[in-house]
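Enquirer: pasting the sequence and the predicted model now:
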Amino acid sequence: PEAKVVAIVKNGKIVQELEEGDSGEIFLNKTPFYAESGGQVGDSGILKNAHFSALVDTVYFPIPGAIAHKIKVISGKIRVNDAVEASIDLLRRRATSKNHTATHLLHASLRHVLGDHVKQAGSLVSSTRFRFDFTHFSPLSTSELRQIESLVNEKIQDNIKVETTVTSLEEGIKNGAVAIFEEKYGEKVRMITIGDFSKELCGGIHVFNTGEIGLFKITSETSVAAGMRRIEALTGEEAIKYTQETEDLITEVQQTLNSPRKEILIQIEKLKDSLKEIERESKSLRQKIANFKFQKQEKQVRKIKGISVIIQKIEGMSNPELRELADSLKQKIGSGIVVLGSSSGKRVFLITAVTKDLTKRIKADEFIKKIAPIVGGGGGGRSEFAQAGGTKPNNLNQALEKSYSILKNMVQ
């Protein structure tokens, strides 16, 4: 339809024209575009005439009653009082309307499955997806999600007519329409009725029949805040695309595991068990190697003020394994100090263990705080055992070398 430009805004200032390459807001005397409201995104499309064309990115209310078309001029120029043809992106609108009607079906299904305590607490409806926030006291089980999803799809398959009537707020509530009490309603409201299943006050755009939605698919259910949940979902082509991608992924997993579909989980569990066994063997081997190295170097255990000291760099060990090795070495020397260091990627681990009989002469936690800064970190612990982490693996050798002189100064 044709409309007249009544005002133009650029960079927050009223101007008389926009030219090629400019971005701004156009205000028309009438518009077919839906302005962002009630969680639904604004329409997009094109404004044009014989001398001008622009892409409409979105449409919104900068102030109540005034509709701004956010545009980018593609060619020519536009002036105040020019006539333009306003064309919405119908494919995008249809996709958005499918998602919006689906939120109503979802709301009704949630109340049907979970109870009447469920209330809408917010939503975002776009052409590609939608999210729906609602009040509920706990996460939804897989069974509940399946019931809700199946109920929505059942109503889609029933191809129920979606009716829109304009009425007063009082009359709408009287007729059983669900209202969102955070929303501000005027004297006249639009009531969207989907058979005897759903009745809500809503100003958004909707399909004519539920069958137009095609398919509804829940993609996630999460917590937003205490007592508030969020469902994200897809409809129509996006839902089909999602299920096809999921199907492709399952097929790929099936082929990788060389397993029938029904046995995929069994195969994965077998692999997990196998990996656990390999890790146990690997851990045992690493500990044996570390112990073997210690036995080879046992004669070279250094003495500091009469105390036996083992300071070693151990490659390829995790922090828990390093702790176990420190305990093992501490038991082997009977009385002394063990300092172990290891690195993994950009992380450094340091462990210090002191036998109980020496904790009055040297405390592990005090010592670790001296060497941790060398590897760019900090640490702490008890007098018998302390650990530290750092982010400078290149400094690990320096930290271990300095440990001798630091211990010499600290031992009483």
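Expert: The structure has been received and is ready for your questions.

Enquirer: going by C-alpha atoms from here, please, whenever you check contacts or count neighbours.
Expert: Noted.

Enquirer: which one's the longest helix in the protein?
Expert: helix 264-297 (DSSP state H).

Enquirer: give the buried residues for whichever helix or strand comes after that helix.
Expert: Note on helix 264-297: by DSSP states H and E, the next helix or strand toward the C-terminus is strand 302-304. Residues of strand 302-304 classed as buried: I304 (neighbour count, 16 or more other C-alpha atoms under 10 Å).

Enquirer: outside of strand 302-304 itself, list whatever touches it.
Expert: 308-310, 404, 407-408 (C-alpha atoms under 8 Å, 6 or more residues apart in numbering).

Enquirer: try this one side by side with the last:
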Amino acid sequence: ELRKVEEIVNEKIRANIPVDIQELPKEEAMKLGAMHLFGEKYGDIVRVVTMDAEFSREFCGGTHVPNTGMIGVFTITSEAAVAAGVRRIEALTGSAAIQYFAERVSQSKQVMELLKTKDPIKSIEKLREDKAILERKLEGFEAKEIAQIAKDLVAKSETINSVQCIGANVEVDNGDALKKICFAIKGLTSNYFVALTASIGAKSAVAILIDDTIAKDKNLDAGKLIKQTVAPLIKGGGGGQSTLATAGGQDASNLDKVIAELKAVIE
């Protein structure tokens, strides 16, 4: 649709239509069918601009060329919704449009040179396909790594007051990985209390997982532990549910203390 609008406008520009400007009583202008904005306030006398009576006639206070040919060329650069059923377009004309075309041509040539192809669209589609394949493989590798980490953590767990306690600082790339490890541990054991921490780019991430039965029997709430115990130590914040909660902070220097204080709640 945008390209169709460009075609129509450029056709009218090439037609070199004279631009007629009149000042008319508002009622007379409205009878002529001049386009105007509903809700807009107009004076008794309005400025009416016509470019081909069958094509464009509207109330307008702007400055205009004497004929459409002087516009040169028209191209739409963007469009967006501004209200329900209303869209706004932004466009360039004349020398600005020509400069825009030149920049796009130059960028297109650079893309072809970088991709070493005469068909950049096809090459980009292939790159996207390859990226999707690699991402799926990476997800598979990550899942295996998380499963192995969870298995190792369960094997190293210690029993404190009949609770299988797992407290450790693990190496991961993002905080979400801690939550995934917690889910993996949940499928491997029971009667657990898990406190995992990670230092990620000098920042801290923490995840707490508590078995439903342990949470009820010992009146523990992972979300409250995050806010009351963890957040002050890592200079951050977080939250979650009573059995699973996470946090992130600016200080990664107290992660050993975080684990120690969390383990203390079940001792």
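Expert: Sure thing, it's come through. Note that the structure is predicted; figures quoted are calculated from it, not measured.

Enquirer: any idea what the TM-score is?
Expert: TM-score of the superposed chains, computed with TM-score structural alignment, normalised by the length of structure 2, equals 0.83; 262 aligned residues with a C-alpha RMSD of 2.8 Å.

Enquirer: about what we covered before: counting contacts, what elements does the longest helix of structure 1 pack onto?
Expert: Applying 3 or more C-alpha pairs under 8 Å, 6 or more residues apart in numbering; DSSP states H and E, one finds that helix 264-297 of structure 1 contacts helix 236-257, helix 319-333.

Enquirer: just send those helices back as TSV, with mean neighbour count too.
Expert: What follows is those, written out as TSV (neighbours: other C-alpha atoms under 10 Å):
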stretch	mean neighbour count
helix 236-257	14
helix 319-333	17
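
Enquirer: what range does stretch 4-18 of structure 1 cover in structure 2?
Expert: Matched against structure 2 by TM-score structural alignment, stretch 4-18 of structure 1 finds no partner residues.

Enquirer: Three-state assignment for the residue nearest the centre of structure 2, please.
Expert: Closest to where the C-alpha atoms of structure 2 average out (C-alpha atoms, centre = their mean) is A80, at 16.4 Å. Here A80 of structure 2 takes the strand state, with states given by DSSP: H, G, I helix; E, B strand; the rest coil.

Enquirer: circling back: can you redo the helices and strands packed on helix 264-297 of structure 1 as a markdown table with distance to K370 of structure 1?
Expert: Formatted as a markdown table, these follow (distance: least, C-alpha to C-alpha, whole Å):
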| stretch | distance to K370 of structure 1 |
| --- | --- |
| helix 236-257 | 50 |
| helix 319-333 | 19 |
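
Enquirer: minimum distance to S344 of structure 1: which of those has it?
Expert: With C-alpha to C-alpha, the closest approach to S344 of structure 1 among these belongs to helix 319-333: 9.6 Å.

Enquirer: any idea which helix or strand comes after that closest one?
Expert: Along the chain past helix 319-333 of structure 1, the next helix or strand (assigned with DSSP H and E) turns out to be strand 337-344.

Enquirer: list the contacts of that following strand.
Expert: With C-alpha under 8 Å, 6+ apart as the criterion, strand 337-344 of structure 1 contacts 307-318, 322, 326, 329-330, 348-355, 393, 396, 400.

Enquirer: now restrict the contacts of strand 302-304 of structure 1 to buried residues only.
Expert: In the contacts of strand 302-304 of structure 1, burial by neighbour count holds for 309-310, 404, 407, counting by 16+ other C-alpha under 10 Å.

Enquirer: out of the residues you listed, what pair is the most spread apart?
Expert: I310 and L407 (11.5 Å).

Enquirer: could you pull out the strands in the stretch 51-200 of structure 1 for me?
Expert: 52-63, 66-79, 83-88, 120-125, 130-135, 162-168, 188-194, 198-201 (DSSP state E, counting those that start in this stretch).

Enquirer: mind checking which of the ones you listed is nearest K155 of structure 1?
Expert: strand 188-194 (9.2 Å).

Enquirer: what sits up against that closest one?
Expert: Here strand 188-194 of structure 1 makes contact (C-alpha under 8 Å, 6+ apart) with 160-169, 172, 177, 198-203.

Enquirer: any idea how far E144 of structure 1 is from the residue lying closest to A239 of structure 1 once chain neighbours are set aside?
Expert: Spatial nearest neighbour of A239 of structure 1, chain neighbours left out: K217 (5.7 Å); criterion: C-alpha to C-alpha, 6 or more residues apart in numbering. K217 of structure 1 is 14 Å from E144 of structure 1, where distance means C-alpha to C-alpha, to the nearest Å.

Enquirer: more crowded one of those two?
Expert: K217 (20 against 14; other C-alpha atoms under 10 Å).

Enquirer: my guess is that one meets E149, correct?
Expert: Yes. Using C-alpha atoms under 8 Å, K217 of structure 1 is in contact with E149, at 6.7 Å.

Enquirer: which helix or strand contains the residue nearest to A239 of structure 1?
Expert: Applying DSSP H and E, one finds K217 of structure 1 within strand 216-225.

Enquirer: that strand vs structure 2, average distance?
Expert: Comparison of strand 216-225 of structure 1 with structure 2 after fitting gives an average deviation of 1.5 Å (mean C-alpha distance after the TM-score superposition for structure 1).
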